[in-house]
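Colleague: no FASTA, just this:
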């Protein structure tokens, strides 16, 4: 049996979660708390396996509360259930040790029960759209971190600047007074260095990296 506690200060949300959990034969609702203080006191007396936690409580926010909980209860599996769906919040909570993150407006009963069972087993749970957002952010961050290591020559910067202005190869050659073959070489080198498959992806990656030459 998976023992679950709910911490949320909205009675309507709590009622909905309580009803949803009642359909899980392997899930037992062990406690309901409306703030951080009552939660910290309650789970000391009534330990749980999974905590459904709202990020915005009257007395503490999630970033303050999660480290306290995990320091006192290292084996606690925290599943965030929040109205906030901004990637920085999600990434922050996962980095602080939460096992899953659900957005209230996109979570149905089946997803909630699945998430509880997943995190209780030790797995990480994020719905598909959140995973996609985080992976995209991680990719952009990786590319930005590699920006300083790029060996882009002055001429390549000039070519890239004109590509970003949507110049074609002949127009670039004319603007820089170089041969068309030289432009093609610079464009090829840029695509290799930025790992771009075509001009559209070259422009997108350069923009993400802030390469506005």
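Modeller: Yep, that arrived. A quick note: this is a predicted structure, and the numbers were derived from the prediction, not measured. Numbers count the residues shown, from 1 in each chain.

Colleague: from here on, contacts and neighbour counts on C-alpha atoms
Modeller: Noted.

Colleague: for residue 99, which non-adjacent residue is spatially closest?
Modeller: residue 124 (5.0 Å; C-alpha to C-alpha, 6 or more residues apart in numbering).

Colleague: that neighbour: neighbour count?
Modeller: A count of nearby residues for residue 124, using other C-alpha atoms under 10 Å, gives 16.

Colleague: what's the helix or strand harbouring residue 63 in contact with?
Modeller: If you go by DSSP states H and E, residue 63 is part of helix 62-72. Under the criterion C-alpha atoms under 8 Å, 6 or more residues apart in numbering, residues 36, 40, 53, 54, 55, 56, 76, 92, 93, 96, 97, 98 lie in contact with helix 62-72.

Colleague: and it, what's buried?
Modeller: 62, 65, 66, 67, 69, 70 (16 or more other C-alpha atoms under 10 Å).

Colleague: same deal with stretch 19-32?
Modeller: Quick answer for stretch 19-32 (16+ other C-alpha under 10 Å): 21, 24, 27, 28, 29, 30, 31, 32.

Colleague: separation between the fourth one and residue 65?
Modeller: So the one you mean is residue 28. Residue 28 sits at a distance of 23 Å from residue 65 (criterion: C-alpha to C-alpha, to the nearest Å).

Colleague: could you do the third one as well?
Modeller: For residue 27, the distance to residue 65 under the criterion C-alpha to C-alpha works out to 24 Å.

Colleague: three-state assignment of the residue nearest to the spatial centre of the chain?
Modeller: The centroid of the chain falls nearest to residue 134 when counting by C-alpha atoms, centre = their mean (3.3 Å). Judged by DSSP: H, G, I helix; E, B strand; the rest coil, the three-state class of residue 134 is helix.

Colleague: list the residues that contact it.
Modeller: 87, 91.

Colleague: please tell me how far it sits from residue 110.
Modeller: Distance, residue 134 to residue 110, by C-alpha to C-alpha: 23 Å.

Colleague: let's bring in a second one:
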């Protein structure tokens, strides 16, 4: 039996993952935590084999929690489950001690396989990240290509348009019926992809690429 502890600041996501894994016979969800601080407080009384953890969380983020977790509970395997797909974040948490990294858009089958792989002490990268890294490896180093709107997902393009219209993260979240933290994640991904330094640069990118009406 693989004992799992779910860590995410959104209750609906934790409950959703628990429901998703409920019919896997060798999995047992032994607890949940809203952030890294709660995780570290929970583990002494709730032993777990694998921690399935988000990165963007209040109080103590996944980035901050991973090295502390490896230091205090070295026997626990860490599998990151995040929306962040940039290789910089993947490298950062793997170097800090996480054993695997899965995107939240992965299939149930891939998440189950990731958990079993990490529980066995083996590293795991989800298919999407692995293919992206392989593609960059095959292509070799190259001069940065000019960023295009097509580099952004449909939702990132939608968020960028609203940023360019002057809306705050909270206002964008209300307009798109999602959380402020989700918008912050989209904004960070947009900044990484466009290499914009600030909001003014994001607006300039939007204007140059015809994203503003």
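Modeller: Looks like it arrived, so ask away. In this text the structure is predicted, and so the values were computed from the model without any measurement.

Colleague: now what about the TM-score between them?
Modeller: Laid over one another, the chains give 0.62 as their TM-score (TM-score structural alignment, normalised by the length of structure 1), with 143 aligned residues with a C-alpha RMSD of 1.9 Å.

Colleague: just the helices in structure 1 please.
Modeller: Secondary structure of structure 1 (DSSP state H): helices at 11-21, 36-45, 62-72, 87-95, 109-120, 128-146, 154-164, 169-176, 180-193, 199-208.

Colleague: and for the fifth one, what span of structure 2 is it aligned with?
Modeller: Under TM-score structural alignment, helix 109-120 of structure 1 corresponds to residues 108-119 of structure 2.

Colleague: and the matching stretch, how far out from the chain's middle?
Modeller: 16 Å (C-alpha atoms, centre = their mean, to the nearest Å).

Colleague: before we move on, what about stretch 169-178 of structure 2?
Modeller: 19 Å.

Colleague: output the residue interval of structure 1 matched by that stretch.
Modeller: By TM-score structural alignment, stretch 169-178 of structure 2 lines up with nothing in structure 1.

Colleague: how about that stretch: buried residues?
Modeller: 169, 172, 173.

Colleague: the first one and residue 183 touch, don't they?
Modeller: Same thing as residue 169 of structure 2. Yes - in this structure, residue 169 of structure 2 is within contact of residue 183 by C-alpha atoms under 8 Å, at 6.1 Å.

Colleague: pull the longest helix from structure 2.
Modeller: Structure 2, longest helix under DSSP H: helix 180-194.

Colleague: between helix 87-96 and it, find me the angle.
Modeller: 110 degrees (axes from the mean of the first three to the mean of the last three C-alpha atoms, to 10 degrees).

Colleague: distance of the residue nearest to the centre of structure 1 relative to residue 203 of structure 1?
Modeller: Here residue 134 of structure 1 is placed at a distance of 22 Å from residue 203 of structure 1 (C-alpha to C-alpha).

Colleague: kindly report the same for residue 124 of structure 1.
Modeller: From residue 124 of structure 1 to residue 203 of structure 1 the distance is 34 Å (C-alpha to C-alpha).

Colleague: swap in residue 181 of structure 1?
Modeller: Residue 181 of structure 1 is 20 Å from residue 203 of structure 1, by C-alpha to C-alpha.

Colleague: neighbour-wise, which of those two wins?
Modeller: Remark: of residue 181 of structure 1 and residue 203, residue 203 carries more neighbours, 22 against 12, as counted by other C-alpha under 10 Å.

Colleague: now tell me what touches stretch 87-97 of structure 1 from outside.
Modeller: For stretch 87-97 of structure 1, the surrounding residues in contact (C-alpha under 8 Å, 6+ apart) are 62, 63, 66, 67, 70, 78, 100, 101, 130, 133, 134.

Colleague: looking at those residues, which is nearest residue 142 of structure 1?
Modeller: Nearest to residue 142 of structure 1 among these is residue 134, at 12.1 Å by C-alpha to C-alpha.

Colleague: which residue in structure 2 aligns with the closest one?
Modeller: Alignment note (TM-score structural alignment): residue 134 of structure 1 maps to residue 133 of structure 2.

Colleague: most widely separated two among the buried residues of stretch 19-32 of structure 1?
Modeller: Most distant of the buried residues of stretch 19-32 of structure 1, by C-alpha to C-alpha, are 24 and 32, 16.8 Å apart.

Colleague: surely residue 54 of structure 1 touches residue 5?
Modeller: No - using C-alpha under 8 Å, residue 54 of structure 1 is not in contact with residue 5, being 11.4 Å away.

Colleague: overlap in contacts, those two.
Modeller: In contact with both residue 54 of structure 1 and residue 5: no residue, using C-alpha under 8 Å, 6+ apart.

Colleague: in a markdown table, list the helices of structure 1 along with distance to residue 1 of structure 1.
Modeller: Putting the helices of structure 1 into a markdown table (distance: least, C-alpha to C-alpha, whole Å) gives the following:
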| stretch | distance to residue 1 of structure 1 |
| --- | --- |
| helix 11-21 | 12 |
| helix 36-45 | 17 |
| helix 62-72 | 21 |
| helix 87-95 | 25 |
| helix 109-120 | 10 |
| helix 128-146 | 27 |
| helix 154-164 | 58 |
| helix 169-176 | 66 |
| helix 180-193 | 53 |
| helix 199-208 | 47 |
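
Colleague: relative to residue 164 of structure 2, how far out is residue 199 of structure 2?
Modeller: Distance check for residue 199 of structure 2 against residue 164 of structure 2: by C-alpha to C-alpha, it reads 8 Å.

Colleague: in terms of neighbours, single out the busier of those two.
Modeller: Shown here are residue 199 of structure 2 and residue 164; by other C-alpha under 10 Å, residue 164 has more neighbours (20 against 15).
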